[in-house]
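Undergrad: pasting the structure only:
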């Protein structure tokens, strides 16, 4: 049993990590920008990531920090700065292990957010704190949010790209296990159990929610979509997830009834 801090512990990945840690009987500290509370083994601490004092107080005494908090505002003042502050806080309190979640393909697809994630990886590697980095493919939840927006018009136009979505709970379980182990550097990627296409998932989505829509695959251009078409965001050799998107979709639909 150990104490683990989870930044972003109220988000999709963070919640999955917290659940896995609690199931393994670890004590968990969740950092939150809005509230503080205590529930069982989980203590939620209100935190201003811009405050070194807040970070040191939240990080006091943990065996590991799992960094799941994120920012979509780019490199400057966003994702990379957030990572810099978290790592500085962990280093100041002498934390022995930082585990960071990242994304497959960030070094080969030139999205601004991916560039920021890659820069954050470099910060982790050079932080002076023992570290582990896990890259994962896209979460089922992200695919569902994307398809929810794309499938509103009568004619659904969906980028014709391959996808390999993975269950957040499986990523969370892997991160929790890594946090309880020794620092391992860059570990094997984690991908979902099947590679399919986004239009195929769109058809599954509209059928599951009972929405009558025509789905048409469209090919997009540019360096970003060239990277997606090439499959740089996939992990065919690390397809160790077991929960398919259809499994996720069936469970999601049941919760909406």
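TA: Yes, it's here. A quick note: this is a predicted structure, and the numbers were derived from the prediction, not measured.
Undergrad: contacts, neighbours, all on C-alpha from now
TA: OK.
Undergrad: Can you name the helix or strand that residue 173 falls in?
TA: helix 168-179 (DSSP states H and E).
Undergrad: Any chance you could list what contacts the next helix or strand after that helix?
TA: For helix 168-179, the following helix or strand on the C-terminal side (DSSP H and E) is strand 185-186. Applying CA atoms under 8 Å, 6 or more residues apart in numbering, the contact partners of strand 185-186 are 125, 130-134.
Undergrad: If we use 7 Å, what do you get?
TA: For strand 185-186, contacts defined as CA atoms under 7 Å, 6 or more residues apart in numbering pick out 131-134.
Undergrad: In strands, which of these fall?
TA: 131-134 (DSSP state E).
Undergrad: Narrow those to those that are buried.
TA: 131-134 (16 or more other CA atoms under 10 Å).
Undergrad: Nearest to residue 243 among the residues you listed?
TA: Residue 243 lies nearest to residue 134 out of these, by CA to CA, at 18.4 Å.
Undergrad: Name the nearest residue to that closest one, sequence neighbours excluded.
TA: In this structure, residue 134 finds its nearest non-sequential neighbour in residue 101, 5.2 Å apart by CA to CA, 6 or more residues apart in numbering.
Undergrad: Which helix or strand contains that neighbour?
TA: Assessed by DSSP H and E, residue 101 sits inside strand 98-103.
Undergrad: Who are the packing partners of that strand?
TA: strand 64-67, strand 131-136 (3 or more CA pairs under 7 Å, 6 or more residues apart in numbering; DSSP states H and E).
Undergrad: what two of the buried ones among the ones in strands among the contacts of strand 185-186 are the furthest from one another?
TA: 131 and 134 (10.2 Å).
Undergrad: hang on, the earlier thing: redo the helices and strands packed on strand 98-103 as CSV? Include distance to residue 246.
TA: Converted to CSV, the helices and strands packed on strand 98-103 look like this (distance: least, CA to CA, whole Å):
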stretch, distance to residue 246
strand 64-67, 29
strand 131-136, 19
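Undergrad: here's the one I want to compare it with:
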């Protein structure tokens, strides 16, 4: 597994190990339950994938370097004759005009074009992302809350899903998953402010153009019965109480 020490990787690796499987992380430093390899340079990746059947790809630098990482991983997976790649991705990335999302689309394409059997799981944003969007504005007199709807999901629920997919056969792109409710950013901010004891009001933000039009169309949401059960309030209570 790549990204095994990250926010999503840690519970995913734990879920695989708890299920009794020989699961290991791929990290630059190695260590317990981890193999030393550098995905940015490619050093040690071939050795790290030797004898591995399934690779769960969760590593990210949150930038363009992720494309290099995907290229190195895909090439090494081919050489190692990996039989299943599992990739986590984001709901709506092919319809929301953000450069970061375009990179996520390209990562899917890189792994798919490798020829290694692939499973892609797109999920909505994590509760922690919404939290960080508000926390990052701690020095502003008000909190900017874009006039969009989000459907945040608990990290642990995504981790459980990825572990299940990793233990199965390749399935291509599987149905998207999202949290239990579609909520406005103002609504989420009200919950965040109550949990953190904040006093600053939220101010809506709306801009013309394709970005907000895409959010208005709900391309970042998952209609129908929700996959996740953990609410934003559950996350906030666990972190701030």
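TA: Yes, it's here. Predicted model, so just to flag it, every value in this text is computed and none were measured.
Undergrad: Would you pull the TM-score for this pair?
TA: After superposition, the two chains reach a TM-score of 0.95 (TM-score structural alignment, normalised by the length of structure 2), with 241 aligned residues with a CA RMSD of 1.5 Å.
Undergrad: circling back: who's in contact with the equivalent of the residue nearest to residue 134 of structure 1 over in structure 2?
TA: Under the alignment (TM-score structural alignment), residue 101 of structure 1 maps onto residue 88 of structure 2. Going by CA under 7 Å, 6+ apart, residue 88 of structure 2 touches 57-58, 120-122.
Undergrad: Trace residue 236 of structure 1 over to structure 2, please.
TA: With TM-score structural alignment defining the correspondence, residue 236 of structure 1 maps onto residue 223 in structure 2.
Undergrad: my bad, residue 46 of structure 1
TA: Using TM-score structural alignment, the partner of residue 46 of structure 1 in structure 2 is residue 36.
Undergrad: That match contacts residue 24, correct?
TA: No. Counting by CA atoms under 7 Å, residue 36 of structure 2 sits too far from residue 24 to count as a contact (10.5 Å).
Undergrad: what comes up buried for stretch 207-218 of structure 2?
TA: Buried residues in stretch 207-218 of structure 2, defined by neighbour count with 16+ other CA under 10 Å: 212, 214-215, 218.
Undergrad: Show me where structure 2 has its helices.
TA: Using DSSP state H, the helices of structure 2 run over residues 9-18, 45-49, 65-79, 99-113, 127-135, 155-166, 185-196, 210-216, 232-240.
Undergrad: Mind putting those helices into CSV with distance to residue 141 of structure 2?
TA: Converted to CSV, the helices of structure 2 look like this (distance: least, CA to CA, whole Å):
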stretch, distance to residue 141 of structure 2
helix 9-18, 35
helix 45-49, 47
helix 65-79, 35
helix 99-113, 28
helix 127-135, 12
helix 155-166, 30
helix 185-196, 14
helix 210-216, 24
helix 232-240, 22
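Undergrad: Not counting sequence-adjacent ones, nearest residue to the equivalent of residue 106 of structure 2 over in structure 1?
TA: Aligned by TM-score structural alignment, residue 106 of structure 2 pairs with residue 119 of structure 1. The spatial neighbour of residue 119 of structure 1 that comes closest, neighbours along the chain excluded (CA to CA, 6+ apart), is residue 80 at 6.4 Å.
Undergrad: which position in structure 2 aligns with that neighbour?
TA: Under TM-score structural alignment, residue 80 of structure 1 pairs with residue 67 in structure 2.
Undergrad: isn't its match right up against residue 107?
TA: Yes. With contacts counted by CA under 7 Å, residue 67 of structure 2 reaches residue 107, the gap being 6.0 Å.
Undergrad: Now check residue 184 of structure 2 against structure 1: what is it aligned to?
TA: So, by TM-score structural alignment, residue 184 of structure 2 is matched to residue 197.
Undergrad: Tell me how far the residue nearest to that match when sequence neighbours are not counted lies from residue 216 of structure 1.
TA: Nearest residue to residue 197 of structure 1, sequence neighbours excluded (CA to CA, 6+ apart): residue 162, at 4.2 Å. Distance, residue 162 of structure 1 to residue 216 of structure 1, using CA to CA, to the nearest Å: 15 Å.
Undergrad: what does residue 116 of structure 1 give?
TA: Taking CA to CA, one finds residue 116 of structure 1 at 32 Å from residue 216 of structure 1.
Undergrad: next one: residue 143 of structure 1
TA: Applying CA to CA, the value for residue 143 of structure 1 to residue 216 of structure 1 is 17 Å.
Undergrad: Repeat that for residue 103 of structure 1.
TA: Distance of residue 103 of structure 1 to residue 216 of structure 1, given as CA to CA: 27 Å.
Undergrad: Between these two, which is the more surrounded one?
TA: residue 103 (19 against 16; other CA atoms under 10 Å).
Undergrad: wait, doesn't the more buried one sit right on residue 139?
TA: No. Counting by CA under 7 Å, no contact exists between residue 103 of structure 1 and residue 139, whose distance comes to 10.1 Å.
Undergrad: Nearest residue to the equivalent of residue 169 of structure 2 over in structure 1 in space, please, no chain neighbours.
TA: Residue mapping for residue 169 of structure 2 onto structure 1 gives residue 182, with TM-score structural alignment as the criterion. Take residue 182 of structure 1 and drop its neighbours on the chain: the residue closest to it by CA to CA, 6+ apart is residue 97, 7.7 Å away.
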